[in-house]
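> how does the following fold in three dimensions:
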Amino acid sequence: MLIMEYADSGTLREYLKGNFKKLTWNNKFKMAHQLACAVLHLHEENIIHRDLNSKNVFVHQSTIKLADYGIKESVSSAGVVQYVDPKKFTGNKYSLNEKSDIYSIGVLLWEISSDRLPFESKSKYFLIVNIPKGLREVPIPNTPEDYENIYTDCWKHEPDDRPTIQVVVSRLKVLISNNTTKHWTPISNSSHSLHNNLKKDMVERIAASPYKIYDIVQGIATLPYKIYDENKKQKVLDYLKDHYVTSKEIFDWLLNNQNHPNSFLVLGDFYYLGIATKVNKKMAYNFYEKAGDGYDGLSVAQYNLGFICENDKLFDTFKAMYWYNKSAKQGNHEARESFYRIRSSSSNTISASSIDKFDDMRVFFP
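This is a model prediction of the structure:
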């Protein structure tokens, strides 16, 4: 029998959900510092946690407590995918280690700053494929820069590039002691000049850093809205506004950086919705196809392709089924429902250009 200490505030996820609006940045810094100190104690005892996530970190009387450590190792049991060292997904021979815990801490520090589960709307398969390629959550607007730098250093892809737990603890301690950072000061309605200066500074900082633009593109790709959702275009524009960047800046960057599935996906969204360009559903289809084709194609792009084939006058429900089926195989339940709905219809159509696309036509018939 395993006996665990009682935690009056439940898990970290539960605590953040119930208390986030009351937390100041200093409260968040202290919570992050407690978490790092708890992991430091484990590492000093030569214990690796291997499964740090917000559902097995607990809060008791405003103090962080750890549970379920030192027992995970295989890929299938390596923990909650969002928090797992991406190196684990590139080869089964990679053994989770102290730097794996550092990666998990980075994700948890982001979660403490955002009150959101990382990549909540994404499938496990999507994350296993894309996190090793560099997919990370986007920093929350007005996050203190020093705090942001700590967790982005923690979640770097190469373990040797991540700090040790001693360095993480030290940097958080300094942050608490200083009690102020470049972007921490709240903006009141009366401080219009300060707001303009801050906005100008953030725009210059983003424009000067391709890494920031890349992060914003990843954020757009993970917005939980379908292309047929009438609110999606506005949600994308609001997201860009919150990150002090224009749609034209993102569109121009995407045109010059077509080297990642999420770049193709977001370009498809911009053409389909008419963001920073005229609506062009043919171009949208082409970019969605680049994002969705291949063995590691994006499920959301495949779903979008199915939707376009079915609904945007392409008159090719067989091709729609093809894409819905590929998306469904990655766990997209809505795609699976659409596939079987069309499959059971008695009025399906196919274009001549699609016939060569299908290896086996039997999948399209009940």
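> rest of the way, CA atoms for contacts and neighbours
OK.
> verify the stated contact: residue 292 with residue 306.
No. At 10.6 Å, residue 292 does not count as touching residue 306 under the criterion of C-alpha atoms under 8 Å.
> where do the strands sit along this structure?
For the chain, applying DSSP state E gives strands covering 57-60, 63-66.
> for the last one, buried residues please.
Of all the residues in strand 63-66, those buried under the rule 16 or more other C-alpha atoms under 10 Å are 64, 65, 66.
> can you redo these as CSV with distance to residue 343?
As requested, the buried residues of strand 63-66 are arranged in CSV below (distance: C-alpha to C-alpha, whole Å):
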residue, distance to residue 343
64, 52
65, 51
66, 49
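> and which of those residues is nearest residue 239?
Of all the buried residues of strand 63-66, the one sitting nearest residue 239 is residue 64; the distance, using C-alpha to C-alpha, is 32.2 Å.
> which ones are touching that closest one?
Each residue near residue 64 by C-alpha atoms under 8 Å, 6 or more residues apart in numbering is listed here: 31, 34, 35, 38, 57, 58.
> of those residues, which is the most crowded?
Most neighbours among these, by other C-alpha atoms under 10 Å: residue 58, with 25 neighbours.
> looking at it, it is touching residue 34, isn't it?
No. With contact defined as C-alpha under 8 Å, residue 58 and residue 34 do not form a contacting pair (11.3 Å).
> in TSV: the contacts of residue 64, plus distance to residue 250.
Converted to TSV, those look like this (distance: C-alpha to C-alpha, whole Å):
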residue	distance to residue 250
31	35
34	38
35	36
38	40
57	37
58	39
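> residue 262: which of those is nearest?
For the contacts of residue 64, the residue nearest residue 262 by C-alpha to C-alpha is residue 57; the value is 31.4 Å.
> which residue is the nearest non-sequential neighbour of the closest one?
Distance criterion C-alpha to C-alpha, 6 or more residues apart in numbering; nearest residue to residue 57, sequence neighbours excluded, is residue 66 at 4.9 Å.
> Proceed likewise with the subsequent sequence, for comparison:
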Amino acid sequence: MQSTGGYDLIKDIIFGNNIKYYKYKNFYNVEKIDENTYLANWNYSEQRVILKSFNLENASVNKEEIINELKFHKEVTFHKNMIKLFGITDKSNDQMREYLLIMEYTNGGSLRNYLKENLNNLTFKDRYELAYQLACAVLLLNNKGILHLNLHPGNIYINQNTIKLSNFGLLSRTKRAKSQLESFYYMPYLDPKRYSSNEKDDTYSIGALLLWELSSGQPSLTKDKLYDDNLIKQGYKEQMFLDTPVEYSNLYIDCLNNEPNHRPTMIHVVDRLKVIIANYYETEHEMCSHNMQHLNNIGKKEVELTTQDTNNLNYLIDGLFDIYFEKMNEGNNKDVLKKYVFDYFDHYKINPQEAYHFLSKNQDNSKFICLLGYFNHHGIGTDINKQKAFELNKKAAMLGNDLALFHLYYSYFDGEGCNKNYNIVLRISGKLAEKGYSNGLNSLGYCYCIGVATKINNQKAFDLFQRAADLGNIKAIYNLAVMYHLVEEINDEFKTFELSKKSAERGCTGGIMMLGKCYQLGIGVNVDMQKAFEYYQIAANLGNVIAQERLKEL
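Sure, this is the predicted structure:
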């Protein structure tokens, strides 16, 4: 007899959190890899996916933990170093129902297997870049308030030479039992003091796994020490290989400091890896012939980038794309996003003109095509050319770049670089919402809210705004505040104030403006003209047109 508890939870997850459900019959050539993992083809195509089993009937499973984790999976799906979650499926027999996550397939397997097979072909540059990718992925988790706490080479994967991070805790929470061998095998990657739940556990794992194993290609702790639990708990560490660069070994040592408070934060790990990579490129550059360095620059008036500069910019601008996409998906407006871009330039001392020149010369991937479009749209490092921006974003979108799709949404909506086309706006927003982007859900909700190529449907708009808000989208939180204020059927002044305050605290200029309005008109709070003026002023300074008009009226 099947229990209905897991089934009810699955329904809550699917219908309440925009997690897609697919029938198990959509999968074929299903091959069992281990006890809880299957490899399969999807929808009678060549696309391969991983099916990960998890047990919802376990009494220790917390519903909110599962829902929050799946929400997070959807929220970070854009990040290149995160395993993509496509949805959920299930299969059943008379005795039980098995639930499976549908996840991205990685052709390089686990990090452990990848290093075994490719170690001799990996330069230190390759290892640095893998280390940086993993540190960035863990930093993203930490910035979202998530501690991984289970980093080891078995749940870090490689796809086309790119790190893919998986298993944020759901699968380990729903399957506590592990073999004694596996427990000991992965213990070297865990902080010996983790039993006190120190927040620097992930930093320790980064040191043991990312820096040691990527450097040596060998597991942390050799075979003869593998089962000595006391060695691990006493803080035993491997010695670095003699040819390991000093800066790298120093970072390894700092990450494994026995005192958690003395370990670097993840942002410091990322920053130090950036310096290490930059120094590597500089050393590599100095080894080249002086004449060869300048051969192609003789007689040129334009500023040409050196090999070091090019490699540095490749790596830094790739990081800019990821940060910009993350902040855009959170619902930040164009002025705030532009400020993020220039703050990034200032922090890494990037010249906008050099960045634009680099992007112009490196149009071999959709990220750089998309960013070049963004630069043209906003006049970054060049004159504003919105038509060129539109064409570049169109090209990047055709290559599968979802950020470019967002740019096209705004171009078609505002008629910038192209004619307005609300039918395309609705279609694009629907596609982005289907992919689970919080800003895609918010954009589709806005279409239903004001009637963009469709009839106004306040219920659909509200539901979509709520889903996006649950994923942390600050514009959606503001839109909910507006709906509670203007839609008669759900009018609630207290919720208007609370949601306006929430979105304002997270930096939404619309929310800041709305909070000023609440204080001006006494919406859910006592009238306070001084606070109204202050919030209007802040929003106006951030480019909010409504706030600028309100200030004139005060």
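> TM value for the aligned chains?
Put the two chains on top of each other and the TM-score (TM-score structural alignment, normalised by the length of the first structure) is 0.48; 231 aligned residues with a C-alpha RMSD of 5.0 Å.
> near residue 493 of the second structure, how many other residues are there?
Neighbour count of residue 493 of the second structure, defined by other C-alpha under 10 Å: 19.
> what separates the residue nearest to residue 57 of the first structure from residue 42 of the first structure, distance-wise?
Counting by C-alpha to C-alpha, to the nearest Å, the separation of residue 66 of the first structure from residue 42 of the first structure is 10 Å.
> what does residue 30 of the first structure give?
From residue 30 of the first structure to residue 42 of the first structure the distance is 19 Å (C-alpha to C-alpha).
> ok, residue 129 of the first structure next?
30 Å.
> repeat that for residue 113 of the first structure.
Separation of residue 113 of the first structure from residue 42 of the first structure (C-alpha to C-alpha): 24 Å.
> ok, residue 273 of the first structure next?
Distance, residue 273 of the first structure to residue 42 of the first structure, using C-alpha to C-alpha: 50 Å.
> the two: who's more crowded?
Between residue 273 of the first structure and residue 42, counting by other C-alpha under 10 Å, residue 273 is the more crowded of the two (22 against 17).
> mind listing what's buried along the helix of greatest length in the second structure?
In the second structure, taking DSSP state H as the definition, the longest helix is helix 307-329. Within helix 307-329 of the second structure, the residues scored as buried using 16+ other C-alpha under 10 Å are 307-314, 316-317, 320-326, 328-329.
> can you check stretch 196-212 of the first structure too?
By neighbour count on 16+ other C-alpha under 10 Å, the buried set for stretch 196-212 of the first structure is 198, 202, 206, 207, 212.
> still on that earlier bit, which elements pack onto the longest helix of the second structure?
Contact partners of helix 307-329 of the second structure among helices and strands, from 3 or more C-alpha pairs under 8 Å, 6 or more residues apart in numbering; DSSP states H and E: helix 266-286, helix 334-347, helix 352-361, helix 366-378, helix 438-450.
> make JSON lines out of those helices and add mean neighbour count.
Below are these laid out as JSON lines (neighbours: other C-alpha atoms under 10 Å):
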{"stretch": "helix 266-286", "mean neighbour count": "17"}
{"stretch": "helix 334-347", "mean neighbour count": "15"}
{"stretch": "helix 352-361", "mean neighbour count": "17"}
{"stretch": "helix 366-378", "mean neighbour count": "24"}
{"stretch": "helix 438-450", "mean neighbour count": "26"}
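> format those helices as a markdown table; extra columns: distance to residue 48 of the second structure.
Shown next, in a markdown table, are these (distance: least, C-alpha to C-alpha, whole Å):
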| stretch | distance to residue 48 of the second structure |
| --- | --- |
| helix 266-286 | 32 |
| helix 334-347 | 36 |
| helix 352-361 | 33 |
| helix 366-378 | 23 |
| helix 438-450 | 26 |
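> nearest to residue 509 of the second structure, of those?
Counting by C-alpha to C-alpha, residue 509 of the second structure lies closest to helix 334-347 out of those; the figure is 8.7 Å.
> between that closest one and helix 352-361, how many degrees?
100 degrees (axes from the mean of the first three to the mean of the last three C-alpha atoms, to 10 degrees).
> who are the packing partners of helix 334-347 of the second structure?
Short answer (3+ C-alpha pairs under 8 Å, 6+ apart): helix 334-347 of the second structure packs on helix 307-329.
> burial count for residue 152 of the first structure?
19.
> is it true that it touches residue 106?
Yes. If you go by C-alpha under 8 Å, residue 152 of the first structure and residue 106 touch, sitting 6.5 Å apart.
> mutual contacts of these two, please.
Taking C-alpha under 8 Å, 6+ apart as the contact criterion, no residue touches both residue 152 of the first structure and residue 106.
> at which residues are the strands of the second structure located?
27-34, 37-42, 48-54, 85-92, 97-104, 156-159, 162-165.
> quick check: the closest residue to residue 283 of the first structure other than its chain neighbours vs residue 33 of the first structure, distance?
Once flanking residues are discounted, residue 283 of the first structure sits nearest to residue 271: 6.4 Å by C-alpha to C-alpha, 6+ apart. For residue 271 of the first structure, the distance to residue 33 of the first structure (C-alpha to C-alpha) stands at 44 Å.
> same check on residue 217 of the first structure?
Distance, residue 217 of the first structure to residue 33 of the first structure, by C-alpha to C-alpha: 30 Å.
> what's the answer for residue 167 of the first structure, then?
Look at residue 167 of the first structure and residue 33 of the first structure: by C-alpha to C-alpha, they are 11 Å apart.
> also residue 303 of the first structure?
42 Å.
> okay, the two: which has more neighbours?
A count of neighbours by other C-alpha under 10 Å puts residue 303 above the other of residue 303 of the first structure and residue 33, at 29 against 22.
> these two touch, right, that one and residue 323?
Yes. The pair residue 303 of the first structure / residue 323 is scored as a contact, 6.3 Å apart, by C-alpha under 8 Å.
> and the top helix by length along the first structure, what does it pack against?
In the first structure, with assignment by DSSP H, the single longest helix is helix 25-44. Judged by 3+ C-alpha pairs under 8 Å, 6+ apart, helix 25-44 of the first structure is in contact with strand 63-66, helix 98-114, helix 165-178.
> hey, which of these is tucked in deepest?
Among those, helix 98-114 has the highest mean neighbour count (mean count of other C-alpha atoms under 10 Å), at a mean of 24.
> packing partners of that helix?
Applying 3+ C-alpha pairs under 8 Å, 6+ apart, one finds that helix 98-114 of the first structure contacts helix 25-44, helix 145-154.
> of the ones you listed, which is nearest residue 310 of the first structure?
Taking C-alpha to C-alpha, helix 145-154 is the member of those nearest to residue 310 of the first structure, at 41.0 Å.
> where do the helices sit along the stretch 251-366 of the first structure?
Remark: helices assigned in the stretch 251-366 of the first structure by DSSP state H, counting those that start in this stretch are 261-273, 281-292, 299-311, 317-328, 333-343.
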